Every structure is written in structure tokens, then in C-alpha cells.
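Chemist: Just a sequence and a predicted model for now, questions to come.
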Amino acid sequence: RVLNKEVDNTTKAYCSFLATKCIEVKRTTGQHPGGIVVIPADMDIFDFTPFQHPADDPNAEWLTTHYEFASMHDSVLKLDELGHVDPVALRMQCYLTGIDISDAAEAIPLDDKKVLSLFGSPKALKLHSNPLGFKTGAIALPEFGTSFVQGLLEEAKPSTFNDLLIISGLSHGTDVWNNNAEDIIVKQGRTLNDVVGCRDDIMNYLISMGMDPSMSFHIMEDVRHGKGTGGNPEYEIEMKKHNIPDWYQESLKKIKYLFPRAHAAAYVIGAVRVAWFKLYHPLEFYATYFTCRCDKFDIKVMSGSLEKIVSRIHEIQGNPEASDVDQEELIADTAACEMVDRGYKIENISLMESEASTWKVCKERNSVIPPFKAISGFPVLAAEGIVAARKEGGEFLSQQDLMDRVKSTLNVEESKKEGKDVYYSIGDSALQALDDLGALKGLSKTNQMSLFDF
């Protein structure tokens, strides 16, 4: 039986034939969020590739190409419609600091020596004890905060904006740093300016050595597509003729993919701007970072002492079975460690001060205040309802008053959508979560006054 149907010997043979054609065909879809393939209007998708329903959902709005784009890139156009946190974060930082977003490019310099120094040392942050042994001040900076790039920064020791461009290229390329540029810098003692970081570096260097611009361009294109130079003897003859070092040619042969310099520049400009806020507007930086780039928090840990934060970090790092949630929490804890070590504070959830979803800056107390959303599993409607209820009626008299007022507060936005009155909601589990954090301290359970309250 095949697909619950009886088949004869002839059909079995045909099924076996079809089965051989399915060998090594992908069973799953590797989806690139925002990767859109554009098919000419007078052609059909099947002229290029079959398609699949993502997650086998026939009702999915988007479809996924069955073949990898590498097999189609010379035939069809692909758009990477990527969403980036960077513009959102920059807007929030500008809002918190009073900088007009339209003036940000002029207000935030890209050549501030103290800011650039963060990519090589934490010294400018003035850490009190540095319990985690940070080697750079780039923790929590976009594109430069991962452990891989941190290691790259430590070995490459960047000092200029151009150095950061090269590092961005090295970190985004394939077989560009590991067993390649890393060995050239560490073992051969060369500098960042000597190695290939971005695809444009190849063409510009070869032209500067006197090679034909057209050939220099084609070598760059072959290398960035992972073809190297070994397949074309003419390349090697010309490079030897123009005194291109052997180590440089060997480096080109190892590369599988190279980042464009313009793309690297966009990333570095964003990172340097964020680093400027980190150095000169730390509270606004951390409030934005926790709001835009972190999803999981342990507020009990983060609002505790530096020792408590460090202990939790070591606990997660030392657990080989740490969950994905633990790893996400580790990201926030690491930034919290740096922040507290700089002399700032993370407060507990506050009924009267916490926002629904964004972290809040408190200049008076040199601190940031977490939102209700930072509590794991806390309902959105409960978070928004608490904020709306306190704006409408001020302080809460009791836990009962809190629940009653949230449930009787009109959700204006949802009411407009539904065409009828819709109210916020809050349940016992949300109240318990607040109580567990000590956020209900001082609130009696009911409005009824008790002698034991005195």
C-alpha cells in the first residue's frame, strides 16, 4: 500500500523510481525572515522553483521557495526586507535624552575618541570592580556584543572607525576570520589594515598594486562568491606579476562569503551612535537596551546586589543544560552587571511608576524602573490596565481596589476596534506575580480596614 492505496507491481516500480528522485531533497524549510523573491510578471514561480507552505500550513499568507536562493540568484531578484531594532532604539534614546531624531546625525559624532575606545577597552565606563572581567566596553552594543565578536575585538584591537568596518566585515563573512585573518594577525603579526575584511577591500587593494581594474573587480566577485582564485590561472599570474603576497592570495582562496563595505558601514555607524549614548547617557542607554533588545528578565536578580547578579550569571554559565530562557535571561543579566558596576541601580516593579512595556529612567534615584512586561508571563491587558487605572484614579487603596479599578477601566483603543465598550482585565495570577516581587507591599487585601494593619 502507498498512501493507503493498493498498488500493483508496475506502480511499485514507478514509486521506487520516484523515490530515487526524492533523495537529498529538503524535508524542512530554512526561512530567511524578510527574504522576498520577485518573479517577473510574465512568468510563473514554477519556472524557477516549486514552493512550500511554511510549517505545512496551507493557510499561511506567505510561501517558501523549495530550492535555496543560491540556485536562483542569477535568474531572479531577491529583496531582503529586514526589520531592524537599531532605528527603533535610536529613536527611543533620542526621545529620552531630548535630542531631535532628525538632528541625531549631527548631534552624535562618529570620531569621539572615548566612544571609539569602548570597542577595545572598558576603561571609559569607569567600572568599580569589573567582576566578569570585561575586556571591552562593547557589551550590549549592536553587532559587537556577542561572545564571538567580543573575542574578535580582543585579538584585533581596533582603534579607529575604519578598524571597526573591517571587524564588521570579518564577523559577517564566512571563513574570513577563523583560520584566516585571525592567523594573519595573531600568528604573523600583521594588522587589521592588512587583512581582507570586506569585498571592496580586494578590488581597491589590487588596483592600488597596479592591476587592471576590470580584473580586480572580477577577482573580487569570484572571491566573495566563494570561488577563490585558484580556478583561474590568469589571476594568479597577474597577481604574482604585481607582487601580491602569497599569504594574501592564500587568504582569498579560503573565503566563502564576503560582506559589502557599505553594509558594514551602516552597522558600524549604528553601533558607534549607540556607544555614544552608552558613555554619555547611560540610564537612557540601558533603559532602551532592556526595552528593545531583551525579552527575558529575572527582576529579583537584576534589582538585587551586584554580587547576586554575578552569582546568577555564573550559575547559568556553569549549567550545561541551561534552557533557552536562561540564555536569554543571561543577556539581560550581563548588561545589568555592567550597569550596576558603573554605579547605577535597577529598581523593582512599582505599581505607581512602572510602565506597561517600556523601561523608565529615574534621574533622581540614578536608576531605571522595569515595566510590568518584564515579569515573566504577565498579561499585556493587566499591564496596560494598571497604567490606565492609575492615570485615571491615582494611587490604589488595596489589592481589591487595584483589581476593581483595572476591570472597570475602559480600553479605548480596543473599544474603537470592536465598536463597543471593552475593559481591561487582571486575574489572580497577575496579582500573585506582583506580590511575589514585593510590588504589593503596603497594600491590604481589601478596602476594609483591619486593626492588624496598624
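Modeler: Okay, I see it.
Chemist: use CA for all of it now, contacts and neighbours both
Modeler: Fine.
Chemist: May I see the buried residues of stretch 174-188?
Modeler: By 16 or more other Cα atoms under 10 Å, the buried positions in stretch 174-188 come out as 174-177, 180-182, 184-185.
Chemist: same check, this time on stretch 281-297
Modeler: Buried-residue list, stretch 281-297, by 16+ other Cα under 10 Å: 282-292, 294, 296-297.
Chemist: Can you name the residues in contact with it?
Modeler: By Cα atoms under 8 Å, 6 or more residues apart in numbering, the residues outside stretch 281-297 that reach it are 85, 88-89, 92-93, 96-97, 140, 274, 277-278, 325, 328-329, 331-333, 335, 339, 344, 357-361, 363, 366-368, 374-376.
Chemist: putting a second one here so we can go through both:
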Amino acid sequence: PQTFAELVYISGLSHGTNVWLGNAQELIKNKQATLMEVISTRDKIMTDLIYRGLPPKAAFTIMEKVRKGRGLEAEDIRLMKEYEVPQWYIDSCLKIRYLFPKAHAVAYVMMGFRIAYFKVHYPEAFYATFFTIRSNDFGAELVLGGLEHLKTKMKELKAKGNEMTAKEKGLYASMEVAHEAMLRGIRFLPVDLYRSDATRFLITPRGLLMPLTAVPGLGEAAARTLVEARVEGEFYSVEDLKTRARLSSAVIEEMSRQGCLQGLPATNQLTLF
């Protein structure tokens, strides 16, 4: 595709039933019609037929029958032939069971186009937003392990094939995007006790700073409680953090494993000697 219009046609073809497979695909492959000529959306039938000279009401009625999968009646076929509509076009109408509206196809492509634009021109903002939305599927430890470690884990998951759980599928999808981001030179920074946002990935000069929710077991409510607690002042110890932020021992252990608690003593007790 080289134009926006072609992308709209492809969107229509991919969302219909019996529109592409065994229909438009064969017509294009056999050079009977081009991408711009085959039926891709319901509106195209009406405009094509009006362009060929059919009365607008008849063109609309035929479009409605085809897009609902009702096929064509003998009178419809006779009328189409009278106005020299190609046989391949008539046959295509008879195969279709559902047609996507052009307005929906345009909306899908516009959304995809916007996303693609930001992905190309504003990569940090794109990936920060993507992982903020998909934070539940983000594997912080996998990403922090480096590119090769991430690739190894992706291969292990992919080897499971259809045995992957829904959670693993979500994780794999996020890993693919993280892998892509890393190949583009974008770094992921570990959770910082004082600088990380509760839920959002932050853009920094050094890379994308992971949110507090990237710590396994640390949910959104707990992350917001932690943020409120740190506003009151620095934490004196792990014990102080656990008490003020109301964190479980399991979360504290995960934070320690990710290096979030470096330099923080275990308790508030002072060592005199």
C-alpha cells in the first residue's frame, strides 16, 4: 500500500466475511481486478453501481442485500448486467456474507496511523504510554536482565506454543515490544523508591523509569499509598518503609531483589559501637 485509501481498503477486506479469502484474494492474484477495484467495504458497492449508471435506490438496495449476506436476486443480476457490471463483480457479491462499513475502516486506519506516527517520531513517549497501559503484563526482571536474557525467555515461552496461558501470552506480547524498544536504543531503568511514579513509566534523560507497580505484588492502591508516605519524608529504614507504606513482607522482598532498597538499613536502631 502506498496511499491512505489503500490502507482503508485493506482494513475493510480484513474485517469482512468471505470478502478476502476465496474472493478478492483470488481476483487480485489472477489479475482480474486490482486492490482498488475489488469489493472491500459496503459503501463501495453502492458508489460503484451508481458510477456505472444504476439508479441510486437500486444501488443502495443491492448494497444492503450483499452486506447482510443475502446475496442477489435474479432481478438484481439482470439489472447489473444491463449496466455492464463485470461478471467477477457479480460473483463476488454472491460470495460475501458480511461487509465492513467504510467509516469504521477509516476510523481503524486513522487510529493505526496515529499510533505508527508516534512510534516512529516519538519512540520514548510511545513506549512509555504502551507499557503504562500494559503494566500488568510487564516483566521488569526480564527486561532488566538485558537483551540476550530477554530473547532467551521469549524463546522459552514461544516453545510452549498453544500451551501458553493467557497471562503468558500477554507477557510475551509485552516482551516483543520491550525487545523492539531495546533494539531501538531505549533503556529501561529499575524502580526507584523516590523517583518512580505509582503507575506510569516516566521519560528521563537516561531511559524509561519503571513505575512502582512494576514490582511484582505491588498493586496500584499500595503504590499510591507508598507515594503518599514518601511525600511526608524520607524512609529511615526498611522497617520504616514497611510500616508507613503498609507493605507486605513479600513486596519488601521483591523490592530488595530489584535493588530498590539499596542504602536503606533494615531497622531504625542505631549502631553505637
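Modeler: Everything's here; your move. Because the structure is predicted, anything quoted here is derived from the model rather than measured.
Chemist: out of the buried residues of stretch 174-188 of structure 1, which one sits closest to residue 380 of structure 1?
Modeler: Comparing those against residue 380 of structure 1 with Cα to Cα places residue 174 closest, at 40.8 Å.
Chemist: Return the residues in contact with the alignment partner in structure 1 of residue 52 of structure 2.
Modeler: With TM-score structural alignment defining the correspondence, residue 52 of structure 2 maps onto residue 209 in structure 1. With contact set as Cα under 8 Å, 6+ apart, residue 209 of structure 1 has these partners: 242-244.
Chemist: Same list, those residues, but as CSV with distance to residue 20 of structure 1, secondary structure and neighbour count please.
Modeler: Putting those into CSV (distance: Cα to Cα, whole Å; DSSP: H, G, I helix; E, B strand; the rest coil; neighbours: other Cα atoms under 10 Å) gives the following:
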residue, distance to residue 20 of structure 1, secondary structure, neighbour count
242, 51, coil, 14
243, 51, coil, 12
244, 48, coil, 16
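Chemist: about what we covered before: please report how far the match of residue 52 of structure 2 lies from residue 303 of structure 1.
Modeler: From residue 209 of structure 1 over to residue 303 of structure 1 the distance is 58 Å, taken as Cα to Cα, to the nearest Å.
Chemist: Repeat that for residue 221 of structure 1.
Modeler: In this view, residue 221 of structure 1 and residue 303 of structure 1 are 52 Å apart by Cα to Cα.
Chemist: ok, now residue 197 of structure 1?
Modeler: Counting by Cα to Cα, the gap from residue 197 of structure 1 to residue 303 of structure 1 is 41 Å.
Chemist: and those two? which has more neighbours close in?
Modeler: A direct count of neighbours by other Cα atoms under 10 Å for residue 197 of structure 1 and residue 303 places residue 197 higher, at 29 against 20.
Chemist: Can you tell me what that one aligns to in structure 2?
Modeler: For residue 197 of structure 1, the aligned position in structure 2 is residue 40, judged by TM-score structural alignment.
Chemist: For that match, list the residues it contacts.
Modeler: Residue 40 of structure 2 makes contact with 9-10, 12-13, 16, 19, 99-100, according to Cα under 8 Å, 6+ apart.
Chemist: what about 7 Å?
Modeler: Contacts of residue 40 of structure 2 were listed using Cα atoms under 7 Å, 6 or more residues apart in numbering, and they are 9, 12-13, 19.
Chemist: which residues in structure 2 does the lengthiest helix in structure 1 match up with?
Modeler: Criterion DSSP state H: the longest helix present in structure 1 is helix 261-280. Here helix 261-280 of structure 1 aligns to structure 2 at residues 102-121, judged by TM-score structural alignment.
Chemist: Report the mean deviation for that stretch after fitting onto structure 1.
Modeler: Compared with structure 1 after the fit, stretch 102-121 of structure 2 shows a mean deviation of 1.7 Å (mean Cα distance after the TM-score superposition for structure 1).
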